[in-house]
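**Student:** task: produce atomic coordinates for the following.
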Amino acid sequence: MKILDRYILGKYFKTFLFVVFLLAVIILAVDYTEKSDDFIKNNLSFGQVMSDYYVYVIIHWLSTLSPISVFIAVVFFTANLAQHTEIVAMLNGGMSYRRLIQPYLIGSVLLALLTFVNVGWLVPKAAEKKVEFEKEYIKSKYYFSDRDIHLRVSDSSYLYMESYNNNINRGYRFTLETIDSLQLKEKITSDRIEWDSTKQMWHVKKYTTYSFEGEDMTISKGKDLDLDLNVKPKYFQSRYKLEETLTIPELNDFIASEKARGVAKLGKYSNAIQERYAYPFAMIILTILGVVISSRKTRGGSGLLIAVGFLLAFAYILMVIMSRSFADAGSLSPVVAAWMPNVICSAITAALYYNVPK
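**Tutor:** Next up is the predicted model:
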């Protein structure tokens, strides 16, 4: 690695850390102002809020916004290099434009690898603490409000509840059907089903069993019945920002278990996985885009280029938010939603690269 490479890499990482610090201060100030009433209402001290909440908030947001941070950093210091004619001197000295980008590429790959580990495994652990705090002190108490709940609890068994009270772990108008070869074999009904925390099983009182054998039906009644079903009370608890608190392997397991229960709307969780794979590539793409935009000297000075960089950064954030909303609603494939901003930025980067003066 030559002196010039070390020089650019040094500025790359130093400016990135500066932008990260700046964003951390902005996030903390804005978020604290917005939620200060909740902190006061719950008698939380400033130190407690900082140690129990904002440490994890900053970790979560800075890793999530790392592609934007690196883009702003690249535009900022490269525009300054261009205005001081340092880039012109490099190119006039015989360096090719492709060679100029090389240290940027090295830096972006290193940050991309670090970002992938962070958003895939480390950040979800911080998000877990953040979400727990928000549910305890900021969000209203959660009540499970879904009606007419249908769940597949085994290969041949299907559960139905008209409603469920998550505060006492009790379901109402319960039915459990066993189906074999498209034929109903058994049906258990009861007015209620509740969780037995001692036995770690579901308990049914005053139930009726309908057994079917060909055209014949047998009806029997009972007082108490324990059921070991592939669904636990945790399933009916709050899923507020659950996708943020799960690592990539945990998200894959969660999606598989939900599909096994017959749940169809999982776009939010699938999109969360795809975004974590897309973030590292966004670091590389946005780094190159930042170089292409800011490496030429303009009459407007570096301030104009930095303003353009901020504008494009917010445009990228807008694309991510919009595509995520479409994925959550099920109107767009999670893969397309997560990768579309990267594809668009790649196309813009390629067009600008081939037209930039070299």
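
**Student:** only C-alpha atoms for contact and neighbour calcs from this point on.
**Tutor:** Will do.

**Student:** now for the lengthiest helix in the chain, which elements pack on it?
**Tutor:** For the chain, the helix with the greatest residue count under DSSP state H is helix 3-41. When contacts are defined as 3 or more C-alpha pairs under 8 Å, 6 or more residues apart in numbering; DSSP states H and E, helix 3-41 sits against helix 55-64, helix 66-83, helix 97-117.

**Student:** which helix or strand contains residue 192?
**Tutor:** Assigning secondary structure by DSSP states H and E places residue 192 in strand 183-196.

**Student:** what's in contact with that strand?
**Tutor:** Strand 183-196 is contacted from outside by 168-179, 201-213, 233, using C-alpha atoms under 8 Å, 6 or more residues apart in numbering.

**Student:** that one: what's the following helix or strand?
**Tutor:** Using DSSP H and E, the first helix or strand after strand 183-196 is strand 201-213.

**Student:** gap between the next helix or strand along the chain from that next one and the chain center?
**Tutor:** Where DSSP H and E defines the elements, the next helix or strand beyond strand 201-213 is strand 216-227. Its chain's C-alpha centre lies 45 Å from the corresponding centre of strand 216-227 when counted by C-alpha atoms, centre = their mean, to the nearest Å.

**Student:** cool, and stretch 199-212?
**Tutor:** Centroid displacement of stretch 199-212 relative to its chain, using C-alpha atoms, centre = their mean, is 39 Å.

**Student:** closest one to residue 305 among the helices and strands packed on helix 3-41?
**Tutor:** Closest approach to residue 305 among the helices and strands packed on helix 3-41 (C-alpha to C-alpha): helix 66-83, 6.5 Å.

**Student:** this one next, for a side-by-side:
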Amino acid sequence: MKILDKYIIKKFLGTFVFMLALLSIVVLVVDVQQKSPRIESNGFTVGHFLLYYYPFWIIYLIVTFMSILVFISVIFFTSRLANNTEIVAIVSSGASFHRFSRPYFVASSLIAIIALIVNHFVLPWANIQKNTLEPYTYTEIDREKLLGNAAITTQLSPNEYIFINSYNKKEKRGSGFSYQKYDKNKKLIYQLSSSDVAWKKDKNYFELNSFLEKTVLKNDSEILKNGSTRTISFGHPPEELFPDQLLGQNKTTPELLRFIKREREKGNGNLNTYLNELYQRTSMPFSIIILTLLALSLSSQKKRGGLGVNLAIGIALAFVFVFSFEALKVVSENKTLTPLVAMWLPNIVFGPLALVLYFRRANQ
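**Tutor:** Predicted structure coming up:
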């Protein structure tokens, strides 16, 4: 590796680490200050959250904004190189712009590979820890949606359904339980109902109280059975049977793929939230290379206004990029776009733009 490569990679990674540390500290202080009243109102201390929530939240934050941090870092240190006429000196010495760009690609590819591994395997572990306490940082209304009582309707297979009139996800118990099974002609052949249901984690089954069991025979006659208590297992815990929007974040990619496949087989048509999570894990790291190319093209020429103009342009584009991902998630969940298209659309738009600007800059 040449002296030039080492110099630029050192600048690249040094600026990136500095930006990473600065963002983490600033956002952590602001977030703790904002959320501390909610944390304390739920019976926790801020110290408890600093130990068991925020270290994992920081990992989530870094991964979410990594591509933007790389973009701003490249804008920042490349603008300084341009203002100090270092780029002019390098190109004047006989090195082409493509040769000058090589260490940028090496450094951004290294960060992208690390981000890819973290997204698919490390972040889900951090999310499990984070999401355990996450609801206690929400407003009371949003917390109630995740942990409070709600009606449950879920499909176990194309012919099997579970209905619960009121189920508490925190306590994992509910009232008004009904399990129904139909034949291929959509005729009810089996029903199990109970006044209440509770999950027994140590035994891996549901316990039903005051149950009524009905089996419909081929001649339409019925066999009825009732009792005070019985158990039933559906092969999965409540978190899998009644998933919320946070579940996909907690699974490594192989686990998420198996979960999506199982939900498809069940006939669940509301999978876009989990598909968005799946595709974003790859598209976001890939965007690091695209945004590095874009930042290099925008900031490698000395401009009137210097560093401030380049940073202003960079921050504006960063906001557009982040907002586009979040907006497209909503669009995808409303089934206007497929998750694959939605999560890759920012890269599809910014990629050609970055290439055009790069080759225009290289040919100047």
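
**Student:** ok so, going back, most packed of the helices and strands packed on helix 3-41 of structure 1?
**Tutor:** Mean neighbour count (mean count of other C-alpha atoms under 10 Å) peaks for helix 66-83 among these, with a mean of 25.

**Student:** same for that helix, what does it pack against?
**Tutor:** helix 3-41, helix 267-294, helix 302-329.

**Student:** quick one: that helix to structure 2 mean distance?
**Tutor:** Here helix 66-83 of structure 1, set against structure 2 after superposition, deviates by a mean of 0.4 Å using mean C-alpha distance after the TM-score superposition for structure 1.

**Student:** for the nearest residue to residue 298 of structure 1 once chain neighbours are set aside, what are its contacts?
**Tutor:** Spatial nearest neighbour of residue 298 of structure 1, excluding adjacent residues (C-alpha to C-alpha, 6 or more residues apart in numbering): residue 83 at 7.4 Å. Going by C-alpha under 8 Å, 6+ apart, residue 83 of structure 1 touches 296-298, 301-302.

**Student:** residue 319 of structure 1 now?
**Tutor:** residue 341.

**Student:** what's the matching residue for it over in structure 2?
**Tutor:** Under the alignment (TM-score structural alignment), residue 319 of structure 1 maps onto residue 324 of structure 2.

**Student:** test my guess that residue 297 of structure 2 contacts residue 363.
**Tutor:** No: checked against C-alpha atoms under 8 Å, the pair residue 297 of structure 2 and residue 363 is beyond contact range at 11.3 Å.

**Student:** the two - which one has more neighbours?
**Tutor:** Between residue 297 of structure 2 and residue 363, residue 297 has the larger neighbour count (other C-alpha atoms under 10 Å), namely 23 against 9.

**Student:** residue farthest from the centroid of structure 2?
**Tutor:** For structure 2, the residue at maximal distance from the C-alpha centroid (C-alpha atoms, centre = their mean) is residue 219, at 51.0 Å.

**Student:** any idea how far it lies from residue 344 of structure 2?
**Tutor:** Per C-alpha to C-alpha, to the nearest Å, residue 219 of structure 2 is found 54 Å from residue 344 of structure 2.

**Student:** excluding sequence neighbours, find me the nearest residue to the counterpart of residue 58 of structure 2 in structure 1.
**Tutor:** Superposed on structure 1 with TM-score structural alignment, residue 58 of structure 2 falls opposite residue 58. Excluding the flanking residues, the one nearest residue 58 of structure 1 by C-alpha to C-alpha, 6+ apart is residue 24, at 6.0 Å.

**Student:** same question, residue 342 of structure 1
**Tutor:** In this structure, residue 342 of structure 1 finds its nearest non-sequential neighbour in residue 282, 5.9 Å apart by C-alpha to C-alpha, 6+ apart.

**Student:** tell me which residue of structure 2 lines up with that neighbour.
**Tutor:** Under TM-score structural alignment, residue 282 of structure 1 pairs with residue 287 in structure 2.

**Student:** which residues does stretch 108-119 of structure 2 contact?
**Tutor:** 63, 66, 70, 281-282, 285-286, 288-289, 292.

**Student:** 7 Å instead?
**Tutor:** Here stretch 108-119 of structure 2 makes contact (C-alpha atoms under 7 Å, 6 or more residues apart in numbering) with 63, 281-282, 285-286, 288-289, 292.

**Student:** go through those residues and say which is closest to residue 15 of structure 2.
**Tutor:** Checking the contacts of stretch 108-119 of structure 2 against residue 15 of structure 2 by C-alpha to C-alpha gives residue 292 as the nearest, at 13.2 Å.

**Student:** need the contact list for the closest one.
**Tutor:** Residue 292 of structure 2 sits next to 70-71, 74, 108 when contact means C-alpha under 7 Å, 6+ apart.

**Student:** can you match those residues up with structure 1 and say which hold?
**Tutor:** When these are mapped onto structure 1 and scored by both residues aligned by TM-score structural alignment, their matches' C-alpha atoms under 7 Å, the shared contacts come out as 70-71, 74, 108.

**Student:** nearest to residue 330 of structure 2 among those residues?
**Tutor:** Using C-alpha to C-alpha, the shortest approach to residue 330 of structure 2 within those belongs to residue 71, at 24.5 Å.

**Student:** quick one: residues contacting that closest one.
**Tutor:** Contacts of residue 71 of structure 2 were listed using C-alpha under 7 Å, 6+ apart, and they are 291-292, 295.

**Student:** mind telling me what it corresponds to in structure 1?
**Tutor:** Under the alignment (TM-score structural alignment), residue 71 of structure 2 maps onto residue 71 of structure 1.

**Student:** against residue 304 of structure 1, how distant is its match?
**Tutor:** According to C-alpha to C-alpha, residue 71 of structure 1 and residue 304 of structure 1 sit 15 Å apart.

**Student:** returning to that earlier point: check which residues of the strand holding residue 192 of structure 1 are buried.
**Tutor:** 184-195 (16 or more other C-alpha atoms under 10 Å).

**Student:** do the same with stretch 196-209 of structure 2
**Tutor:** Buried residues in stretch 196-209 of structure 2, counted by 16+ other C-alpha under 10 Å: 196-199, 204-209.

**Student:** need those residues in a markdown table (columns: distance to residue 319 of structure 2).
**Tutor:** Conversion of the buried residues of stretch 196-209 of structure 2 to a markdown table gives the following (distance: C-alpha to C-alpha, whole Å):
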| residue | distance to residue 319 of structure 2 |
| --- | --- |
| 196 | 49 |
| 197 | 47 |
| 198 | 46 |
| 199 | 44 |
| 204 | 46 |
| 205 | 47 |
| 206 | 47 |
| 207 | 50 |
| 208 | 51 |
| 209 | 53 |
